[in-house]
Each structure stands twice: as C-alpha cells, then as structure tokens.
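S.K.: got a structure for you, letters missing:
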C-alpha cells in the first residue's frame, strides 16, 4: 500500500513538473495531458482519471496566469477545447476501465468457481469410480453412438482389458462378431425406443480367464439433469452359480424320484413275488390234493364205482396245470422282452376272422358263467400284417379279464371298426370298472389294483403289460376307458398295412389248439365255492 502511495505521489509530481516546465511547448503539453489522463484513468481508475484531468486543466490555467512560455490566445483556445476532451477521455476510459476491472473480477470469480466445481466433480467422479470398483458386478457405460466411455474394475477383469483401452471402442473390438451383433442390436433398439428405459435379458459370456458364465444383463438409459439421454449403462449379474445350484437341485430331485421309483418297483416286485408264490402254491396244493385222492381211490380199488369223482379230480388237475403253465409262460415272455429276445412274426392275415373266431369260441364258456357275449363288426374282412398267435393271446387275455371282473348276468361286447388307416378292436364289459387314477397303472408290469383283487379275482399283474407290449410290437396302441361299477372298455388300434409275401394267409385255428389256449388263458377263473363243494365231496368220500 505504501509503495503504491509513493508511486502515485511521484506520478503527480512528475505531471506537475512537466506541465510547469517552460521549455515544453503548449501543444506538446496538450498531448502529455492526454497521456497522463489516459494512464491515470486506465491504471488507477475512473475517479483518479477525473482528478488528473482537473489537475492538468488547473495547471494549464496557471501557465496562462503566470505567462509561462505560452501564447495566451492559442493557449486559451486549446484550454477550452482540451477541457472537454480531457474530461471525456477521463470519463470514458475511467468508466471503461472500471467495467473491465469488474468484469475481470467477475471472470476471476467464475474461473475460481469453475475450478472449484471441476475439482468437486473430479472428486465426485473419483468417489463414484471407487465405489463402482468395489461393486463385484461388471458395469460399463456407452455413449449415444454405442461406444464405450467407461467401466468399473470388475468389468476390466471380466473382459481382460483396461478401462483406458476400451474408451471409444465398440463391442466388435472386444467380443466375437456373433455376441457383438446381439449387443449392438439391443443397444440400438434401446436408444431408438423412447418408451423403453430398461432391457433385461440372459446371455452367455466367455470371461478373460476362459470360464463360460451365464449372465443376466441389465441395460438402461442414463440422462442429464434435464432428462436428455446421454448414453447406456449396463450391469452384468452372474447367475452361473445359481444355475449350477438349480441344476444340482433338479439332479437331486431327479435322483430322489428315481430312488422313489426304484423303491416303489422293489415294493411292487416284493408284492408280485408274494403273489406269484400264492399263484403257484394254490394250484400245487390243488394238484397234490387231487393226487392224494386218486391214490386213495387206487388203494381202495374204487375207480370203477367212482369214475365221476375221478374225472372231476382229473379236470381240476388239468385246470391247475394250465394255470401254472400260463403263469410260467408269462414269466418267460417278460424275461425275453427284457432281453430283447421276444419276436413277432408278421404275415398277412384276415384279422377280422381271427378276432371273430376267438370271440365265438369263448361264447359258450361265458354262457356257462352266466355272461352274454355280443360280437359286432363294421368290417367283413381286413387283411393286415400281424402275428396270428399274438393277436389270439391279446384277445384271450382281454376276454379273460372281462369274464373275471364282470358279475353274473353281465355282458361282454367285442367290436371291430375301421378308422382311416387304422383298425379298432374294442373289448367292453359292464363289470366293476377301474378307478380313473389307476387306469394308467394297469399296463405297468407287476401292477395290480388292490381294491379289485380278491380270492375271486386273482392274477399275477403282468398280463396287461404283456398285452401292451404285443400291441406295440404291431406298431399299434391300446387304451382304456372305465367307470366304477359301470364297466371297462379296452381299445386296440392297429395300422392297416401288409407285408410282402407270396400270398395272404388266412388260416383257421385247429379246434384242439384253440381249446387249449382258452383253457390256459381262462385257467385262473374259478370260484371258491365250487372248489369248496368239490373238496367237501372228496373229503366225504375219503372219510
């Protein structure tokens, strides 16, 4: 401050000295006045400029008054003209200088404010970047041209590229073309659709370490304070571990299901073998009882007088022999099926004739059981490729089931129909029926519907499984419809096609063969009462 005051005093002293110096011409002093006023107004300020102008004018009048080397007329003229000029220059330059100083101060303040804002912004960016780097999920930013403008440390580690190396790059510079096409398409769709602010989709990404990760990619638009879109932000959410856990859970559930199925199969097998034991024991006991009675007849030598009783025992032995044969045949067949050694031999037969002959052959047997058999066909003849023996077995099994589960006075219906390229064979009864929840299970091996089986309704639980297998070997299907206490309908659908051979075969079953097959398939149909009566008669005779 003192230094400035000294300079100011020296400035004014110099100005006074030069103005009062006689050696300097008046014209030069006028120019010098302009110089000093300009310097004062520009360097010091508006007020000092006016003071300098006033002082210079006063010094001019002093020169005139004291006649210091001046031309009075010329000097007075210049003084009047100069006074206005001096004050104008002092006023203009002073005001202008002060305005410039104010603007300069304002500019300096704005620069300081801008520097502070920039520093704060830089600090905020540093904080945000630090926070982003602590986030384990990879994050990236793109501009409106879909070029990268930044990312966090997790993204750097994921793709194996530093942030400075991805800025200004596109997805094609980082990912393979196929994945880059997907990303680029989604980015442009997001930017083009103003109604969509966020997109979420699942993708697979190969990380820099070679690991393949399942990713949920969230992409959204980020905007400025006015809501104008600035670019795209994307966040990776790694769900690989979650997926693996889900797979493990599914695997555990699947293994548990398999274990439960195995346990259920083991339970079914245990029940099956228990039932098989009963199925074998029952006819064996009957056979042994009949043999013992025959031995007694032989010992007592009463064959001649008890011929009727002997024949009844022979019939019982034969029926139970057939029953055991049927069971053994079924066991052998399922063993062959498991070993893929069971074969069918297709030839061209009139399947209508086969089914009709079987139905008519068992009609008398059904009548003896108090049942009525109704046969109807819409097709008089249909040659198809089939195995005659297996068709016979299928029909006899279904008919024996119908007889077994239909009460006295009931009706069994057999019908044949053509449906486009298929032949339908229906076996329908009005028996006890099958619960709806059990209808799919009856075709499973070893399956028996417990509520349906009693001493009067016995079976091994493998007959329908074999029937289904035989139908499928003919490239057909079998289905069931049933209602409790209303009856059951089995529908077989066989394709109408033939095989190449010299001539279509249409043979008739020999009576003896058919009788034996019927006897085998129907061997387990008998009543407890009939056996009881027979046994009582035998026991009475022995006693």
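M.R.: Good, I have the coordinates. Source: prediction; values computed, not measured. Numbering: from 1, shown residues only.
S.K.: CA only for contacts and neighbour counts going forward, please
M.R.: Noted.
S.K.: quick one, strands of the stretch 351-500 of the chain?
M.R.: Using DSSP state E, counting those that start in this stretch, the strands of the stretch 351-500 of the chain run over residues 372-377, 383-386, 411-419, 422-429, 477-483, 487-495.
S.K.: The fourth one versus strand 477-483: what angle between them?
M.R.: Calculated by axes from the mean of the first three to the mean of the last three Cα atoms, to 10 degrees, strand 422-429 forms an angle of 30 degrees with strand 477-483.
S.K.: second one coming, line it up with the first:
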C-alpha cells in the first residue's frame, strides 16, 4: 500500500491526466485527471462511470469507440484527438487521449492518459489565421502594386500616341502657314499614316479595357453561329502572313481536319487569334517561324499558336493571363503594350466554355494552346447572325498589330 501511495504521489506531480478504469468505472486517477475531466482538481473520480463524467461529441464517437476497441484488443494507442463535453460544467474541450491494457491489482484494467489541448489547438488556429491573414495581406499588396503598375503603364500607353498625334498636328499647323503648302503633300501622307496608327493603338487599348470590363460585369454576350472553325482560323492566319513577312517572319498553318462545323462567335474568334498572332510577331525575331495548328479530337478542337521567340520565364507563366501583367519577359523598348490582351483572350475563350494553356521555355519560344468543346446551336438558339467578313479584316489587323507597326517607323 505504501508503494501505491508513493506511485499516486508521483502521478499527482504529472501535468497529464492519468486514470485507470475497469470496464467503465474509474479505479485510479491523479489530480490532473480530475482537473481535466471535471474542471476541478479536488473532485474525486474513484468509482465513477467515465461516461457520466465526459462524453465525446457525436462526430467523434466512431473514433472514440475504435480507440476503446483497440486497447481492449491489447493494442497500445499512442494518441487520438477528440472534442468532448464535460458533464460537470457542460464545457466543450479538446483532448488528446492515449491508452493501453494493463494488469492492476492482478486484474485486467485499462490505463488512459488524457491531455487538455484546447489552448494548444486554439493557439494553432490563431497561428493559422494569422498566416492566412498575412498571406491575404501580401496578395492584396501584390494586387495593389500590380494595379498601380498597370495604370501607370496604361497612362503612359495612352499618353504616347496622344503626344505623337499632338506633335504632328502642330507640325501641320506650321506647314499650313508655309508659302509652299502644295509641296508638302508627301509629308502630309506620312503624317496621316502615323496619326492613323496611333489612333489604332488608342482604339485597341480602349476596346480591350471595355471588353474586359463587360466580361467581368457579365454584360458581354457571344453571338454564336455554326461555322467552320478550320477555315475561319486559316483565313485569319493567312490575312497576317504578308505583314509577318515584312518583318522577316514566316507563318505556317497546318490542320489534321479540313472542316469542322461548330458553334462560336466569329468576331471574337478573330480577336482571339489576332491577339495571339500579334504577341507571337511582337516577340519573334526576323528569320524565325510562327506555327498555327488545328487538331480535331472529335469532341474538342485544339488550336495552337507557337512561336520561336524569346519565351517566358517559368516564374512569370502563372500570372501571364492576369490583366495587370504584361506578356513580355524583358522590359525592352520594343515590347510595348498594356498587358491586358492575354487576359482578354483567356476570358473570351472561357466564354466559349474553353480553356487556354501556355507552354514556354526561355530562348525557345512560347506556345498558347486553346481547347474548345465541340457544340452546335439550333437555328432558333442563335443569338445574332454576324455579318462579319473575314476577307475584309484589314482594319482589325491594323488595330491588333498597332503596338508593333509603328515601332519600326
């Protein structure tokens, strides 16, 4: 008995709750167990039914029953976590429970160790919430910085063509005062081309910003028609070939199917393909190639635009479709633009219930791959019949390529 009292005194110094039960009745406990199980260390637990003291919450009953079964089967269970309710005060606490089968006074019994981990778990939750809030704060700061950079860049892009136009207007004003006005016809023609080019740049930026805003607000609707996607993409591509050749770049078109009638918006498909081709031309040096390919997977059409340009670093690829990130990987003077074109492309593709992915290696080029689901619309479901003519898209090409054309002037 003296030895048992010594053991009990030792157990009372332990901060973890220790109790021994026979069947459901507690036959030994230390003061820490009384504190954890009842909220008061002076309460005597001997002879009490464990279920009269605490009960696991319903969602933890299966875990608790397995724990009991395992130790009854002779297994040592090192730890399980439960939410339990103390019957003494009705308080809900988090506990860590471990146990094993033992022999106590020559009889089979079960030793269980219980820890109140409520404060520990609460601290972990606070830490996780703090980390989440810090992450959200960082994301908000990154977004704010990206937006600030975007609007700084946008204001610059808007100001540049306006400054060019204003300068030419001033030159024309001076020329009008000249006595030899008629001899300036050739110079005026060049001035008008520059004005037109910069007007296209402004129009492209305004169109992109407005369309993105409409998409985000849910106002932009597709005008779906059943058309041949193969000939549509081929015609758009071929319309750019001469321009690309003037830059020393070859455009190669290839398809594994001659025709695929499906539902899509012809006008916005042109915007998508021209935007991708514009990016490809912008970042591809003379003497290199751009490949446009179509693959028919029956229920999906894959359209790929691949260039042999400078490529995009891996750490920039995730954000490439963000409206505030520019596509180029180098901030050279030649690579101008607001960076919202690819964001618009992604949004337009997704409006077609499609997806777009990027594959790129620095120094090897980039490939944008569009996945469009094969669908058809019934005659009565057509939202609007487009009067768009692909062979007459010179102005659209001028708009989409406007931030390249004047760079070499």
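M.R.: Cool, the structure landed. Predicted model, so just to flag it, every value in this text is computed and none were measured.
S.K.: re the thing from before, turn the strands of the stretch 351-500 of structure 1 into JSON lines, including distance to residue 183 of structure 1 and mean neighbour count.
M.R.: Converted to JSON lines, the strands of the stretch 351-500 of structure 1 look like this (distance: least, Cα to Cα, whole Å; neighbours: other Cα atoms under 10 Å):
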{"stretch": "strand 372-377", "distance to residue 183 of structure 1": "66", "mean neighbour count": "17"}
{"stretch": "strand 383-386", "distance to residue 183 of structure 1": "58", "mean neighbour count": "22"}
{"stretch": "strand 411-419", "distance to residue 183 of structure 1": "54", "mean neighbour count": "19"}
{"stretch": "strand 422-429", "distance to residue 183 of structure 1": "53", "mean neighbour count": "21"}
{"stretch": "strand 477-483", "distance to residue 183 of structure 1": "50", "mean neighbour count": "17"}
{"stretch": "strand 487-495", "distance to residue 183 of structure 1": "52", "mean neighbour count": "21"}
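S.K.: wait, which of the ones you listed is closest to residue 344 of structure 1?
M.R.: Nearest of the strands of the stretch 351-500 of structure 1 to residue 344 of structure 1, taken as Cα to Cα: strand 383-386 at 8.3 Å.
S.K.: Can you name every helix or strand that the closest one contacts?
M.R.: Using 3 or more Cα pairs under 8 Å, 6 or more residues apart in numbering; DSSP states H and E, the elements in contact with strand 383-386 of structure 1 are strand 347-350, helix 351-368.
S.K.: Out of these, which one sits most buried?
M.R.: Comparing those by mean neighbour count (mean count of other Cα atoms under 10 Å), strand 347-350 ranks first with a mean of 21.
S.K.: As CSV, the strands of the stretch 351-500 of structure 1 with distance to residue 360 of structure 1 would be great.
M.R.: As requested, the strands of the stretch 351-500 of structure 1 are exported to CSV (distance: least, Cα to Cα, whole Å):
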stretch, distance to residue 360 of structure 1
strand 372-377, 8
strand 383-386, 20
strand 411-419, 10
strand 422-429, 14
strand 477-483, 22
strand 487-495, 18
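S.K.: Of all these, which one comes closest to residue 83 of structure 1?
M.R.: strand 477-483 (126.4 Å).
S.K.: Could you list which residues are in contact with the corresponding residue of structure 1 for residue 356 of structure 2?
M.R.: Using TM-score structural alignment, the partner of residue 356 of structure 2 in structure 1 is residue 478. Residues counted as contacts of residue 478 of structure 1 (Cα atoms under 8 Å, 6 or more residues apart in numbering) are 468, 471, 490, 491, 492, 493.
S.K.: which of these lies closest to residue 447 of structure 1?
M.R.: For the contacts of residue 478 of structure 1, the closest approach to residue 447 of structure 1 (Cα to Cα) belongs to residue 468, at 13.1 Å.
S.K.: Now do the same for residue 187 of structure 2: its match in structure 1.
M.R.: Match for residue 187 of structure 2 (TM-score structural alignment): residue 309.
S.K.: what separates its match from residue 286 of structure 1, distance-wise?
M.R.: For residue 309 of structure 1, the distance to residue 286 of structure 1 equals 15 Å [Cα to Cα, to the nearest Å].
S.K.: how many other residues sit next to the corresponding residue of structure 2 for residue 391 of structure 1?
M.R.: In structure 2, the residue matched to residue 391 of structure 1 (TM-score structural alignment) is residue 269. Counted by other Cα atoms under 10 Å, the residues lying close to residue 269 of structure 2 total 19.
S.K.: where do the strands sit along the stretch 151-300 of structure 1?
M.R.: Secondary structure of the stretch 151-300 of structure 1 (DSSP E, counting those that start in this stretch): strands located at 198-206, 212-223, 229-238.
S.K.: tell me the most buried of those?
M.R.: Each of the strands of the stretch 151-300 of structure 1 was assessed for mean neighbour count using mean count of other Cα under 10 Å. The highest is strand 229-238, with a mean of 20.
S.K.: same for it, what does it pack against?
M.R.: strand 139-143, strand 212-223.
S.K.: For residue 267 of structure 1, find the nearest of those.
M.R.: Distance to residue 267 of structure 1, taken as Cα to Cα, is lowest for strand 212-223 among those, at 42.2 Å.
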